[in-house]
Every structure is written in structure tokens, then in C-alpha cells.
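**Q** dropping a prediction and its sequence here:
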Amino acid sequence: MRFRRALTAGLLAATALFSGAGAATAGTTGKDGDPTEAGTGFRTATAVKQDQKATADASTGDYLYWQFPAGAGQRPTARATVRLPEANARHGAATWRLDVFDGLRRRQACAEGEPTRKAGPQDSTITLTCTLRVVRPYAERWSDDPLPGAYYLRLTVVDGPDQDMGLPVHAEVEATAEDAGGKYAEGGELGAPLHAGAVSEPEGGWTGGWWSDRWLWTVGGAVLGALLAIGGYTLTRHPHRFSR
């Protein structure tokens, strides 16, 4: 318990050092409430909710940033679709990349998806995806496992003709999360999210909801154990019934 308190304090202190005093901006929203601008860095990353679509008009070569929440027991997936400049305005293929960072700005590995894609001269749009590992309720100090809190998305072109830099593009991003199930439930938890940023707490909370499919296994095991106990008692108490 003492170790977990020390871990929480260390992580929160590190968050303060990395985050600074500036808060992320919420960005401009459209008539439906969805953000229509992206930030230009971690401190100005536009906040989006899970399952909410955010858009941004930008230029090829810009770094676009968003942030979204993820709680313990969730498996987040980020998806970005880029509408590219007109084919006759481009001078060759370009490689786009979607990066995901945690609250301490550590790049998180994608367990599934295609976070890097090359757009050919004739492609009009490309889609990039990244599914993270399951968010854990706590982790060891040396681990870079995903923890509850805000996650940052960064979208940019990493390779392309110099003549194409500055051409207009339109980006659309969305972050979703699915419940990973009871087998990922653990006993401990952080005292607070790793870094909440400007995002709202996810629907199930930072530490996950109380319900888990592990309850089904627990209750089922208890019922089965009770039935076996009753059967064993009956067999030993009245063996003549079964001998007949």
C-alpha cells in the first residue's frame, strides 16, 4: 500500500513537470458541438470525448493535436481520416502518421491498426488507426503501460515532396474505447488519473465501473461449489440411497 502511494505521488509530480502551467484549449466547435480545430502542440491539444468526431482544416506539414480520455479496463482506438489535396496539385507520394501519447508524453505502442500510411499521387483520402493496449488501473514505476487519464493524438505528414508542404488538407479524428473484460481487472488503482488535461472523465470513470464479467465467473463458481458441497454431503450422509 505504501508503495502504491509513492507510485501515485511520483507519477503526479512527473505530470506537473511535463505539463507546465498552461492548459489545453477546447478549440472551436461547430453547431453540433463537435470540435472544428486542432491544437498545434501538447499544451493546446483540442479536447474531444470518446465517440465524438473532431475535424480540422490545416496545411500539409502542420502538426495537429487532440486529446481524449481513457479509463482503466478500456482498450482505446484512435482513427484519423485525411482528405488530401487535389491530385493535380501534388508532386508525389506522402507518408502520414498518427501518434498516440499518454499524459507524460510517452509514445504508446499500437497493439493493432495501421498508424503510418503512404498516400499515393491518386489517393484522395487515407485512414490511419491505432488501438492501444488495455489501460491498467496501476503499473510499476519502470513500466510504460497505459494508465487512466488523457491521451494525446498527433497527426502529421512525415515524408513528402517539399513542393507539397502548405497545400490544404482536411482531417477528421475519432477516439473510441471498448471494455476489455474482467480478465484485465486488477486489485490496485491510482489515487488519481495520470494526467486529466482538459478532457472530461469517461462515462465509466477513471478507474472503470463496478461491473465486470469477472462477476459472472465468481458467482458461477460459488454456485457450482455450493452444489458440489450439497451433493457430497448427501452422498456421505445417506449412502444407502445411492447403493439401492
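**A** Right, received. Where do you want to start? These numbers come from a predicted model, not from an experiment.
**Q** contacts, neighbours, all on C-alpha from now
**A** OK.
**Q** the strands in the protein, which residues?
**A** Here the chain has its strands, by DSSP state E, at 46-47, 53-59, 64-70, 74-83, 94-101, 116-119, 125-131, 149-159, 168-179.
**Q** select, out of the ones you listed, the one closest to H240.
**A** Nearest to H240, of all these, is strand 168-179, at 51.3 Å by C-alpha to C-alpha.
**Q** counting contacts, what elements does the closest one pack onto?
**A** Using 3 or more C-alpha pairs under 8 Å, 6 or more residues apart in numbering; DSSP states H and E as the contact criterion, the neighbours of strand 168-179 among helices and strands are strand 53-59, strand 74-83.
**Q** winner for burial among the ones you listed?
**A** Looking across these with neighbours counted as mean count of other C-alpha atoms under 10 Å, the highest average goes to strand 74-83: a mean of 22.
**Q** what packs against that strand?
**A** Contact partners of strand 74-83 among helices and strands, from 3+ C-alpha pairs under 8 Å, 6+ apart: strand 125-131, strand 168-179.
**Q** dump the strands of the chain to a markdown table, plus distance to R107.
**A** As requested, the strands of the chain are exported to a markdown table (distance: least, C-alpha to C-alpha, whole Å):
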| stretch | distance to R107 |
| --- | --- |
| strand 46-47 | 18 |
| strand 53-59 | 21 |
| strand 64-70 | 13 |
| strand 74-83 | 14 |
| strand 94-101 | 4 |
| strand 116-119 | 14 |
| strand 125-131 | 12 |
| strand 149-159 | 9 |
| strand 168-179 | 16 |
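**Q** quick revisit: redo the helices and strands packed on strand 74-83 as a markdown table? Include mean neighbour count and distance to A38.
**A** Listed next are the helices and strands packed on strand 74-83 as a markdown table, based on neighbours: other C-alpha atoms under 10 Å; distance: least, C-alpha to C-alpha, whole Å:
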| stretch | mean neighbour count | distance to A38 |
| --- | --- | --- |
| strand 125-131 | 20 | 17 |
| strand 168-179 | 19 | 9 |
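**Q** turn those strands into JSON lines, including distance to H91.
**A** Putting the helices and strands packed on strand 74-83 into JSON lines (distance: least, C-alpha to C-alpha, whole Å) gives the following:
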{"stretch": "strand 125-131", "distance to H91": "16"}
{"stretch": "strand 168-179", "distance to H91": "14"}
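**Q** for T55, which of these is the nearest?
**A** Between T55 and these, the shortest gap by C-alpha to C-alpha is with strand 168-179, which sits at 4.3 Å.
**Q** show me how far the closest one is from its chain's centre.
**A** Averaging C-alpha coordinates over strand 168-179 and over its chain gives two centres that are 11 Å apart (C-alpha atoms, centre = their mean, to the nearest Å).
**Q** here's the one I want to compare it with:
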Amino acid sequence: MRTVRTLTAALLAGAAALTVAGTASADTSAASPSPSSSPSSAKDEAAPTEAGTSFRTAAAFRPGQQATAGASTGDYLYWALPVDAQQRLSVKATVTLPEAKGRHGASTWQLDVYDGLRRHQPCTYGTQTRAAAREAASVELSCTLRTVRAGAEQWANDPLPGSYYVRLTVVDVPEEDLGLPVRAAVEASVKEAGGSYAVDGALSTPLVPATVTGSLREPEDGWSGGWWSDRWIWTAAGGVLAALAGILGYSLTRGPGRPSQVPPRA
């Protein structure tokens, strides 16, 4: 019975220690944002004040920055930013509209996000398209993507590490209002999803087209720099607990103080 009590205490102590370690790791991960998403590090670089007019001329910025641009109603505005594996990207856009007295009707604006292969990525939530009344002073849009995966099948449309394009434009507006000046502001943030979204394998090269390589820098901790996740902790915890449970089960099955069977002498 002493052996059983000792193993039971060790089992409980090991489970408690691993649970505390996992919780502390998760809390640390949640409390310490990725360097690539840190507002203080992003502010070290100037945010763009102009937008591109196509994928090839997209203006580069980082999560945590606010990119701005002046444009005309009807223009297509493009920005690009880096997003790594196990990160969930959220983009918000605000369009300041011309004075109501100079407009002829309502307008509808749309925010789209594409990956490095220019594949349109659906929003999991957010207001991707919104109509603005004639008297409205501004319109706000948002889009949150699925968590970026480290790898995927060739036929899949899963978001992969690399550059992501943000496109903002008006999709419905009176013809008389085309060309009126507007002001756009776009900001992005990334959230570390953790080991629950980790997968085996990795993309050999991030999806960063050569057209933006010169201006779009990689995340400050490198591509797939956050390879460590709480998935490793819980995998190790499961192995330790399984081993302790096996030892405990063997001790209970053998029974306390059972004498060994000694064959009788001839």
C-alpha cells in the first residue's frame, strides 16, 4: 500500500505541475504578443501614406501600423503585409467620405484580403461590405481570416505563411460621384492561435512574390519563428501521465504484499 500511495502522490503531483506549466505557458503567450505584431516595434518604421493601385504596386506595412492614403472614389487601393503560421489576421478599414452636399446618393464599399498567390481568402467574421448613406461622414469595414497554417494540400485554399494583400474599393456608387476625393485608413493586427492549430510539416518557402520582396520585410522573428507552441507541452504531459498511470495500474493489479511463488523443494 505504501507503494500505491507513493505512486498516486507522484501521479497527482506530476499532473498538477504539468497543468501549471501549460497554463503559465499559455498565459505568457497571450500576454506577450508576437514581435511582428508589437505596436512599439511597428512604430519604428514609418507607415505608408499612399496605397498601390494593383497587386504589383501594393504599399507594404506591418501589423500594428495604420496605413493611410488619399484617393478618388472608384480607385482600387492595395496594401501588403506579412503574416506567419499560427497567426490570425484581422484587418480594419475606415473611409472618410466627401461632404454630403457634394454627393448624389449612397455608396457601397468592400474590403478584400488575398494571400501571396492572389487567392481570395474568406472572412470568418467581420463586415466585409457595407453601404454608406448619402449623409454618412465615413464607413468602417473589417475582416478576420482563418488561422494561417504551416502547410496544406495543393488543392486546398488554406491560408499559408507569406504576404497578404488588402484591397479596398467602392463597388456601388452613383456615376456622378466617381472621382470625388476620399481618405482611407487601414490597420491590421495578428493574434497567436497557439498549438491547437499547429500541424505537422511546413511550407518550404513563404508566399512572398518577387514584386514585393524588396519592400515587404519578413516578420521580425523570421518566418515560422513561432514554431514552439503549447502543443509540445501537452504532448509531453500526456506521455508522462500515461507512463505514471501504467505503473500505478501494474502496482494495483499485482496487489500489496503478495508473496512470490517459490516452488517446493523436491
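**A** On my side now, so go ahead. What you see is a predicted model, and the numbers here were worked out from it, not measured in a lab.
**Q** quick one: average offset of the lengthiest helix in structure 1 versus structure 2, please.
**A** Longest helix in structure 1 by number of residues (criterion: DSSP state H): helix 214-237. Compared with structure 2 after the fit, helix 214-237 of structure 1 shows a mean deviation of 2.5 Å (mean C-alpha distance after the TM-score superposition for structure 1).
**Q** contacts only, for A93 of structure 2.
**A** Contact analysis of A93 of structure 2 by C-alpha atoms under 8 Å, 6 or more residues apart in numbering lists 111, 140-142, 168, 184-187.
**Q** ok, back up a step: indicate which one of the helices and strands packed on strand 74-83 of structure 1 is closest to A16 of structure 1.
**A** Counting by C-alpha to C-alpha, A16 of structure 1 lies closest to strand 168-179 out of those; the figure is 24.9 Å.
**Q** and the closest residue to G197 of structure 1 other than its chain neighbours, what does it touch?
**A** Closest residue to G197 of structure 1 apart from its sequence neighbours, by C-alpha to C-alpha, 6 or more residues apart in numbering: A150 at 5.9 Å. The contact partners of A150 of structure 1, by C-alpha under 8 Å, 6+ apart, come to 67-70, 102-103, 194-199.
**Q** hang on, the earlier thing: which two from the contacts of A93 of structure 2 end up farthest apart in space?
**A** Put simply, by C-alpha to C-alpha the two of the contacts of A93 of structure 2 set farthest apart are S142 and A184, 13.1 Å from each other.
**Q** which of the helices and strands packed on strand 74-83 of structure 1 sits closest to G231 of structure 1?
**A** Distances from G231 of structure 1 to each of these were compared using C-alpha to C-alpha; the minimum, 37.3 Å, belongs to strand 168-179.
**Q** against structure 2, where does the closest one fall?
**A** Mapped onto structure 2 with TM-score structural alignment as the criterion, strand 168-179 of structure 1 occupies residues 181-192.
**Q** for stretch 47-61 of structure 1, same thing?
**A** Structural correspondence for stretch 47-61 of structure 1: residues 60-74 of structure 2, per TM-score structural alignment.
**Q** show me the contacts for the spatially most central residue of structure 1.
**A** Ranked by distance to the mean C-alpha position of structure 1 (C-alpha atoms, centre = their mean), the top residue is P76 at 3.4 Å. Shown in contact with P76 of structure 1 (C-alpha under 8 Å, 6+ apart): 70, 131-135, 175-178.
**Q** same thing but at 7 Å, please
**A** Contact criterion C-alpha atoms under 7 Å, 6 or more residues apart in numbering gives 70, 131-132, 175-178 as the residues in contact with P76 of structure 1.
**Q** can you find the partner of it in structure 2?
**A** Using TM-score structural alignment as the criterion, P76 of structure 1 maps onto L89 of structure 2.
**Q** can you check W210 of structure 1 too?
**A** The criterion is TM-score structural alignment: under it, W210 of structure 1 has W227 as its aligned partner in structure 2.
**Q** now do G220 of structure 1
**A** With the correspondence set by TM-score structural alignment, G220 of structure 1 lines up against A237 in structure 2.
**Q** how much space separates the closest residue to its match other than its chain neighbours from T28 of structure 2?
**A** By the measure of C-alpha to C-alpha, 6+ apart, the closest residue to A237 of structure 2 outside its immediate chain neighbours is L18, 6.0 Å from it. With the distance defined as C-alpha to C-alpha, to the nearest Å, L18 of structure 2 ends up 15 Å from T28 of structure 2.
**Q** tell me which of these two has more neighbours.
**A** Set L18 of structure 2 next to T28 and count neighbours by other C-alpha atoms under 10 Å: L18 wins out with 19 against 11.
**Q** now do the buried residues in the host helix or strand of that one.
**A** When elements are assigned from DSSP states H and E, L18 of structure 2 belongs to helix 2-31. Burial within helix 2-31 of structure 2, assessed by neighbour count using 16 or more other C-alpha atoms under 10 Å, is assigned to 4, 7-8, 11, 14-15, 18, 21-22, 26, 29.
**Q** Throw the residues you listed into a markdown table and include distance to A131 of structure 2, thanks.
**A** Compiled in a markdown table, those are given as follows (distance: C-alpha to C-alpha, whole Å):
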| residue | distance to A131 of structure 2 |
| --- | --- |
| V4 | 69 |
| L7 | 65 |
| T8 | 63 |
| L11 | 59 |
| G14 | 57 |
| A15 | 54 |
| L18 | 51 |
| A21 | 48 |
| G22 | 45 |
| A26 | 40 |
| S29 | 38 |
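**Q** please identify which of the residues you listed is nearest to R231 of structure 2.
**A** Set against R231 of structure 2, the nearest of the buried residues of helix 2-31 of structure 2 by C-alpha to C-alpha is G22 (9.2 Å).
**Q** so who does the closest one touch?
**A** Under the criterion of C-alpha under 7 Å, 6+ apart, the contact partners of G22 of structure 2 comprise 230, 233.
**Q** what do you get for Q66 of structure 2?
**A** With contacts defined as C-alpha under 7 Å, 6+ apart, Q66 of structure 2 is in contact with 47, 185-187.
**Q** cool, P82 of structure 2 as well?
**A** Contacts were defined as C-alpha under 7 Å, 6+ apart; by that measure P82 of structure 2 touches 62, 162-164, 218-219.
**Q** please consider this matter closed, and thank you.
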